[in-house]
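>>> starting from these lines, generate the structure:
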Amino acid sequence: MASATVSVESRVRGALWGLFAGDALAMPSHWYYGGKRQVQQDYGRSGITGYVKPVERLPGSIMSKSNTDGAGRGSFNAGRPSIIGDYINHGKKKYWAPNQSYHYHATLKAGENTLEAQLVRVLMRSVVRSGGSFEPSAFREDYVEFMTREGSHNDTYASTCHRMFFANMIHGGLNPEECPDNDRHNVDTIDGLVLPTVSILAAALRGGG
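Now for the predicted structure:
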């Protein structure tokens, strides 16, 4: 029985380390649709063979078309506070400016994790404090604190789900538990699998209880 517990713990540890390492390795090629040729064009003939800093510019980046104040595409909201830059992703609004083509993770260093992987750490700490279980209210509180704290992470991009959540909270005046939202397009992405995967791993570690 003890060996089985150790085996599960070892697998969970490996899965989490793999998540963080894979995220950092893949980060420079996020949203690359040109395959091997595009990767080699930006990172050399050998491609990405280790942790590297992303290129600053990425032609075709949709950040310049994305709404800095909510869902999907929209306004840059120049000259006034907005969700991106003022409430979350502090100081990163300039990378979303129209007619610019910044890489989605232009401000990250080699080996640094994206926002989504950083939120995995937030969830892991929340699970530990909650005795090994996922407690929505505890994680929600930690999530809001992390996202709104200046300097909590260094990523440039924040997905639509985050922008909608904080638009509802800041501009809509909703309580945090009422803020999750869905535009039926950008929110329904693979990003949504990241945090539930960690919750599943936590359940596996405590025997599915």
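>>> C-alpha only now, for contacts and for neighbours.
OK.
>>> and the next element down the chain from the lengthiest helix in the chain?
In the chain, with assignment by DSSP state H, the single longest helix is helix 2-26. Sequence order places helix 35-43 as the next helix or strand after helix 2-26, per DSSP states H and E.
>>> give me the neighbour count for Arg129.
Using other CA atoms under 10 Å, Arg129 has 14 neighbouring residues.
>>> report the contact partners of it.
Going by CA atoms under 8 Å, 6 or more residues apart in numbering, Arg129 touches no other residue.
>>> try 10 Å this time
By CA atoms under 10 Å, 6 or more residues apart in numbering, Arg129 lies in contact with 123, 135, 138-139.
>>> of those residues, which belong to helices?
123, 138-139.
>>> one more sequence to fold, the one below, so I can look at both together:
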Amino acid sequence: AAAPAEAAPVPLAERIAGALWGLHVGDALAMPAHWYYGGYRQVEQHYGRITGYVKPKELLQGSIMALSNTGGAGRGGYDGDIIGSVIAHGKKPYWARGRSYHYHCTLDKGENTVEADLVRVCYRGIVDDEGRFSADALRQRYVDFMTTPDTHNDCYINTSHRMFFQNRMKGVPLDNCPDNDNHNVDTTDGLTMLIL
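Okay, here's the model as predicted:
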């Protein structure tokens, strides 16, 4: 049979649902290959060809998570407890100096990263608020999600989140907690910063 001249219109709700499913599926599929700088050959060496959900390797040579600041922005010390106590509860050992853990080694195959989980927090909040968006409500949901143990299983938390909670621990009002280290946040966390 010949293809129709025009595609049948798809209702907006179905397009949105499809986009969100795609976001979560894509995140889970890509998660094991996150931060592989050697291209597809490096990924194939570790996993073969990824054609479905895969659990990430525990270790990743060249991982810089052990150089990252557990108390705030970018690279830095292991003394801070933002990671492990305030957010990413129990995950600080994966940031230990001298180790080379995969950024998502605590995730199982098919699990989403914390970033995709936060998208879910956002759209569930909009649904719960009957289609209304409130930046204040989102910030509170974000804080509740990130500071409640076992809401996610990811061990890597990017700079923008670490900076936000560092500011929160200093008593900064939530709407002033988003920050910018003029390096990581400028390039990777623009959407997160805009929303929060």
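>>> taking the centroid of the first structure, which residue is nearest it?
The residue lying closest to the centre of the first structure (CA atoms, centre = their mean) is Glu116, at 2.2 Å.
>>> so it is in contact with Val194, correct?
Yes: contact criterion CA atoms under 10 Å: Glu116 of the first structure and Val194 qualify, at 7.4 Å.
>>> quick one on the thing from earlier: top of the contacts of Arg129 of the first structure by number of neighbours, please.
Leu123 (24 neighbours).
>>> just the strands in the first structure please.
Assigned by DSSP state E, the strands in the first structure number zero.
>>> helices of that one, residue ranges please.
When secondary structure is read from DSSP H, the first structure shows helices at 2-26, 35-43, 115-129, 136-148, 160-170, 194-205.
>>> could you identify the residue of the second structure that aligns with Arg11 of the first structure?
With TM-score structural alignment as the criterion, Arg11 of the first structure lines up with Arg15 in the second structure.
>>> that match - how many residues pack around it?
Neighbours of Arg15 of the second structure (other CA under 10 Å): 12.
>>> contacting residues for it?
The contact partners of Arg15 of the second structure, by CA under 10 Å, 6+ apart, come to 9, 21.
>>> any idea how far it lies from Gly52 of the second structure?
23 Å (CA to CA, to the nearest Å).
>>> likewise Pro149 of the second structure?
29 Å.
>>> re the thing from before, how about the contacts made by the residue nearest to the centre of the first structure?
Per CA under 10 Å, 6+ apart, neighbours of Glu116 of the first structure: 20, 23, 122, 155, 157-159, 191-192, 194-195.
>>> still on that earlier bit, what's the closest of the contacts of Arg129 of the first structure to Gln100 of the first structure?
Comparing those against Gln100 of the first structure with CA to CA places Leu123 closest, at 33.2 Å.
>>> can you tell me which of the helices of the first structure is most buried?
Using mean count of other CA atoms under 10 Å, the stretch among the helices of the first structure with the largest mean neighbour count is helix 160-170, at a mean of 22.
>>> okay, angle between that helix and helix 136-148 too, please.
Angle between the axes of helix 160-170 of the first structure and helix 136-148 is 90 degrees (criterion: axes from the mean of the first three to the mean of the last three CA atoms, to 10 degrees).
>>> run the chain-centre distance for helix 160-170 of the first structure.
14 Å (CA atoms, centre = their mean, to the nearest Å).
>>> ok, stretch 82-91 of the second structure next?
On CA atoms, centre = their mean, the centre of stretch 82-91 of the second structure falls 14 Å from that of its chain.
>>> same check, this time on stretch 25-36 of the first structure
16 Å.
>>> before we move on, back to that, Pro149 and Gly52 of the second structure: who's more crowded?
Pro149 (16 against 11).
>>> go ahead and confirm that one touches Val86.
Yes: between Pro149 of the second structure and Val86 a contact is recorded at 9.1 Å, counting by CA under 10 Å.
>>> separation between the aligned partner of Thr51 of the second structure in the first structure and Gly192 of the first structure?
Alignment note (TM-score structural alignment): Thr51 of the second structure maps to Thr49 of the first structure. Using CA to CA, Thr49 of the first structure is found at 27 Å from Gly192 of the first structure.
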